[in-house]
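**Student:** Take a look and give me a structure for this.
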Amino acid sequence: MIEIVRISYTYPPRSEENYRFEGYFIFIVVLLIGLPMLCMVPVLPLLYVCERWTGEENLLLNRLVLLGAAGLGLVAGFWYLLKLRAEDLQRWKTRQESRQRDAADSVAEQVTIRNIYQYWSVTSYEPAAGFLIHTREGEWFYLFDQRLDDFEEDAFPRSEVTLLRAPHTRTILEIKTAGDEVDFVDFVEDEFIHEHGGDHGFGSLEPTVCESLNQDGNNSER
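**Tutor:** Model (predicted):
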C-alpha cells in the first residue's frame, strides 16, 4: 500500500557548481589516438595489394594514404568527442534546472509504503545500496540508490517506510522506517530492476515481471 503527498521542504543552499566533463583522458586516448590508428589498419592490406599489382612501391603515396586515413579517424574521433560532451552538458544543465525548480517550489514528495512483508537485497554495491520490496497487497517497489549508505542500514527495511524525495530531480532526501522487521528472501541483481524499467531512486515494478521471483505463489518468493 502506497501513499504519496506533497509537503513543504526547505532545501539547503547549494554552492555554484561549474560544469566539468568527466573522462577526458580516456576519451582522448580512445577517440583521438586509438581511432586514427584503427582507421589505418584496413588501409595496409589495400596498399600491399596495390604494390603487388603495380610491381613497385611508392613510399610517398603510401604515407599520404596512411596520413589521410589517420586524419579521417582523427576528425571522426574529435566530432564524436564533441558530441559526447554536448550530450553530457545538456544532461548537466537539465539536472541544474531541476535542482533550481526543487529549491524554488520548496516542496518534497512524501512517499509512504505500508504492509511490507518481504524484501530482496540488490547486489550491485557493498554494502547493499538497493532493495526490492513486496507488500501484502501484491505491490512491488524498488529503492535503488548509492546514497543508501548514508542512511541507517539496520533500520531498513521495515514493514513501513517513508521516503522524502525531490519532485523534479527525484533525489531521495530522507528515509524513515517504522513497524516490525520483515523477511529477507534473497539477493537480486540490479540488472533485473534495470531490465524492467527501474532506475536509480525509487519506483514500482509490474507484478507480472516479478513472477520469476515467486517460488510457489503462496507468499514465498525468491
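
**Student:** Going by C-alpha atoms from here, please, whenever you check contacts or count neighbours.
**Tutor:** Fine.

**Student:** Sketch out the helices for this protein, chain order is fine.
**Tutor:** 24-27, 35-40, 43-54, 59-105, 190-195 (DSSP state H).

**Student:** quick one, which of those is packed in tightest?
**Tutor:** For the helices of the chain, the largest average neighbour count (mean count of other C-alpha atoms under 10 Å) is found in helix 35-40, namely a mean of 19.

**Student:** now the other sequence, so there's something to compare against:
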Amino acid sequence: MAPTTIAPDIPLPRGHAAKRVSILEAATDVFCREGYAGANIDMIAAEAGVSRQTIYNHHGDKEKLFVAVVRALTERANAGIFATLATFPDHPADLEAELVDFAVRLNRNCICNSDGKYLRKLIEAEGRRYPELFDTWRENGPSKTWAALAARFARLAHGGYLDVDDPDVAARQFLALINADLHVSMVLGDQLGEERVREAARNAVRTFLRAYGKRKSI
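**Tutor:** Here you go, the predicted structure:
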C-alpha cells in the first residue's frame, strides 16, 4: 500500500516537483476538512487548481494520494522532532528551567505546528477505520521519538540529574505531561499563545521532576 516512488537518480523537472507539492498540500487540506471518505479527487483537483488527470499522473488514486499525504506529514514531523531533540539539555546548569525551554520548543516546533495538527487530526479521524494507512507514522513516529527521548533521560539519570528506573516510561510520561494542558485546545483548533504554551511546560516539568527529580541527601 506504499505510494509509488520515483527513482532517486531521475531528477524531477522543477515545475513537475512544484505541482506535486501543490497537490499534496491541497490534498492535506481536503482530507483534514472532509475526512478520507468524504474527500474525492475532484475536490482536491479544484483546491490545487489542476485537472483530475494531473492528480492521477502524479499520485495515482485517492488511497495512494492519502498514503502520500500521511507519509509527507510524518517525514516533516519527524524531521522537526529530531531537530528539536538535538537541543535537549544533556548537561543542564538549571535542570528545571532548561527542561521547560525544551518542552516549549517541542510543543511549538513539533506538536502545535501545522504538520503536527494536521497529522493528529487525520489520525484521530481515520486511524480506526484505516489503520494500515498509518503504518509509516506508527513505525517512524512515536516509537522513534520515545526511544530517542528515553535515551536522553537515561543520560541525565547516569549523570546524576534524575532518578529514573525506566527511561522509556519517563519519556512517554514527559510527552503526555507537556500535552496535558493543551490537548483540548489543540483538538478544538484554538490559537495557543506563547505564555499558554510556557505555562503548560512549567506545569509539566514540575510534575515530572516531582516524580523523577534527584532527591537531595539529608
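
**Student:** How close are the two chains, by TM-score?
**Tutor:** Put the two chains on top of each other and the TM-score (TM-score structural alignment, normalised by the length of the second structure) is 0.27; 105 aligned residues with a C-alpha RMSD of 5.9 Å.

**Student:** what about the longest strand in the first structure?
**Tutor:** Secondary structure of the first structure per DSSP state E: the longest strand is strand 172-181.

**Student:** Out of the helices of the first structure, the one nearest residue 122 of the first structure is which?
**Tutor:** Using C-alpha to C-alpha as the measure, helix 190-195 is the one of these that comes nearest residue 122 of the first structure, at 5.8 Å.

**Student:** Mind listing what's buried along stretch 199-218 of the second structure?
**Tutor:** 199, 200, 201, 202, 204, 205, 206, 208, 209, 212, 213 (16 or more other C-alpha atoms under 10 Å).

**Student:** And the second one, how close does it get to residue 95 of the second structure?
**Tutor:** Distance of residue 200 of the second structure to residue 95 of the second structure, computed by C-alpha to C-alpha, to the nearest Å: 17 Å.

**Student:** And the fourth one, by the same measure?
**Tutor:** Between residue 202 of the second structure and residue 95 of the second structure the computed distance is 12 Å (C-alpha to C-alpha).

**Student:** cool, and the first one?
**Tutor:** Computed with C-alpha to C-alpha, the distance linking residue 199 of the second structure and residue 95 of the second structure is 17 Å.

**Student:** Same question for the third one.
**Tutor:** Look at residue 201 of the second structure and residue 95 of the second structure: by C-alpha to C-alpha, they are 13 Å apart.

**Student:** rewinding a little: can you lay out the helices of the first structure as a markdown table showing distance to residue 4 of the first structure?
**Tutor:** Below are these laid out as a markdown table (distance: least, C-alpha to C-alpha, whole Å):
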| stretch | distance to residue 4 of the first structure |
| --- | --- |
| helix 24-27 | 41 |
| helix 35-40 | 50 |
| helix 43-54 | 61 |
| helix 59-105 | 17 |
| helix 190-195 | 22 |
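
**Student:** Would you mind listing the buried residues in the helix or strand hosting residue 117 of the second structure?
**Tutor:** In the assignment (DSSP states H and E), residue 117 of the second structure maps to helix 114-126. Within helix 114-126 of the second structure, the residues that count as buried by 16+ other C-alpha under 10 Å are 115, 116, 117, 118, 119, 120, 121, 122, 123, 125, 126.
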